[in-house]
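Participant: could you look at this predicted model? Sequence included:
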Amino acid sequence: MSAENDRHATKMAKKKAARDKIMATKTDEKGLIIVHTGKGKGKSSAGFGMIFRCIAHDMKCAVVQFIKGGMSTGERDLILSKFNDICDFHTMGEGFTWETQDRDRDVEMAQAAWNKAKDLIRDPSNKMVLLDEINIALRYDYIDINDVVSFLVDEKPPMTHVVLTGRNAKDDLIEIADLVTEMELVKHPFRSGIKAQIGVEY
């Protein structure tokens, strides 16, 4: 073994010892409030990645889509066709707000989605509930942020994970969250005239 490899092995051994010491202190478990926000792509994709991880572990879970309407997506089609026994899936929105152009209808649908979400979260058999694009509904005040925050703090079962996606997450939501990731936009093909593509966006 070369001197360089020796130095590397010694350095990694020290790093492993320090890491093991830190990990030994991490013994608690709890249901997390997880927020994926920011202008970059990947917020819903990250949420669905966690849902598919739950499915792979045979953990009951649920999805409520707040904005996306009847358009077919790979995630929804796969869950409904293969995993609807373990993942309860609800598309409650009717499309993006600039498509519906009817605020009263948008508010009505968002409220219905939130009521469905509360029912799913209250059910302790659901180990994870994804609230896809709820931050958009909160941004436009279709749902009261105070209601969402108080429900998550006071009524969410202690071992249930709730994932909330969408840009412009409210500060009050970020404050109570256990895990917040902000997707940063560096480059986007849309700016170069590339449309949303199957397998990438949906």
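Facilitator: Great, that's in hand.
Participant: rest of the way, CA atoms for contacts and neighbours
Facilitator: OK.
Participant: can you tell me the SS state at the residue nearest to Phe190 when sequence neighbours are not counted?
Facilitator: Nearest residue to Phe190, sequence neighbours excluded (CA to CA, 6 or more residues apart in numbering): Ala196, at 7.5 Å. Under DSSP: H, G, I helix; E, B strand; the rest coil, Ala196 falls in the coil class.
Participant: tally of neighbours for Ala196?
Facilitator: By other CA atoms under 10 Å, the residues close to Ala196 number 11.
Participant: go on, Glu29?
Facilitator: The number of residues packed near Glu29 is 8, by other CA under 10 Å.
Participant: adding another structure so you can compare the two:
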Amino acid sequence: MEIVAPPTAPEHPRPQGQRRGLVIVHTGHGKGKSTAAFGLALRAHGRGKAVRIYQFMKVPTARFGEHRVFEQLGLPIEGLGDGFSWKSRDLAHSARLAREGWARAEATLRAGQHFLVVLDEIMYPLRYGWLPLQPVLQALRERPAHVHVVLTGRAAPAELIDLADTVTEMALVKHHHHAGVPAQRGIED
């Protein structure tokens, strides 16, 4: 490891533009996309801001760790799907749920009553062709100027990356699954 001197001045000049709602994308094959989005949701909620989280692949009855704590905190989180595609019994039904879920999420975006809207795992229904990309891009462009949006999932489309204000790609360096260690409650749920 190389030792470096701590900075004595800011790395970048202080931005002088107006504050506005941001489009933030967390993508890539590494872990942490949803976790980062949930961290932003907690930060905003902690500041008394209205937050809404939609999970495109989770079932409405999901009781993962994030659901339990968000319920305790009064932070709304809603599963819109029927699980990941390999668990689905009817992919046409999964696609219909994604479209119905998008209609709810889009209405939330356009209403402007939330400071932050999280569209967790939305890249999957986009990639599978269950949701057309253009209406999503249009809603992001047309949302009220103060609404922040976080979109998560692997392989974000180039058009979304171009539209976004901030894009973070989580890179996979090493994963415990490759060593045969299964998912664990409290880490991956």
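Facilitator: Sure thing, it's come through. All figures in this text were calculated on a predicted structure; none of them were measured in a lab.
Participant: what TM-score do we get after superposing?
Facilitator: Superposed pair, TM-score by TM-score structural alignment, normalised by the length of structure 2: 0.91. Supporting alignment: 184 aligned residues with a CA RMSD of 1.7 Å.
Participant: still on that earlier bit, can you find the partner of the residue nearest to Phe190 of structure 1 in structure 2?
Facilitator: Aligned against structure 2 by TM-score structural alignment, Ala196 of structure 1 finds its counterpart in Ala183.
Participant: how much space separates its match from Tyr128 of structure 2?
Facilitator: According to CA to CA, to the nearest Å, Ala183 of structure 2 and Tyr128 of structure 2 sit 24 Å apart.
Participant: what range does whichever helix in structure 2 runs longest cover in structure 1?
Facilitator: With secondary structure taken from DSSP state H, structure 2 has its longest helix at helix 91-111. Using TM-score structural alignment, the residues of structure 1 aligned to helix 91-111 of structure 2 are 103-123.
Participant: go on, stretch 146-153 of structure 2?
Facilitator: So stretch 146-153 of structure 2 sits over residues 159-166 in structure 1, by TM-score structural alignment.
Participant: quick one: buried residues of the matching stretch?
Facilitator: By 16 or more other CA atoms under 10 Å, the buried positions in stretch 159-166 of structure 1 come out as 160-166.
Participant: chain center to it: distance?
Facilitator: Relative to its chain's centre, stretch 159-166 of structure 1 lies at 6 Å (CA atoms, centre = their mean, to the nearest Å).
Participant: rewinding a little: now the longest helix of structure 2: buried residues?
Facilitator: For helix 91-111 of structure 2, by 16+ other CA under 10 Å, it's 91, 94-95, 97-99, 101-102, 105-106, 108-110.
Participant: distance to Pro13 of structure 2 added to those residues, as a markdown table?
Facilitator: Listed next are these as a markdown table, based on distance: CA to CA, whole Å:
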| residue | distance to Pro13 of structure 2 |
| --- | --- |
| Leu91 | 49 |
| Ser94 | 47 |
| Ala95 | 45 |
| Leu97 | 45 |
| Ala98 | 42 |
| Arg99 | 42 |
| Gly101 | 41 |
| Trp102 | 38 |
| Ala105 | 36 |
| Glu106 | 35 |
| Thr108 | 35 |
| Leu109 | 32 |
| Arg110 | 33 |
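Participant: number of residues surrounding Gly69 of structure 1?
Facilitator: By the criterion of other CA under 10 Å, Gly69 of structure 1 has 14 neighbours.
Participant: who touches it in this structure?
Facilitator: Going by CA atoms under 8 Å, 6 or more residues apart in numbering, Gly69 of structure 1 touches 91-96.
Participant: what's the answer for Ile143 of structure 1, then?
Facilitator: Contact analysis of Ile143 of structure 1 by CA under 8 Å, 6+ apart lists 107, 110-111, 114, 137.
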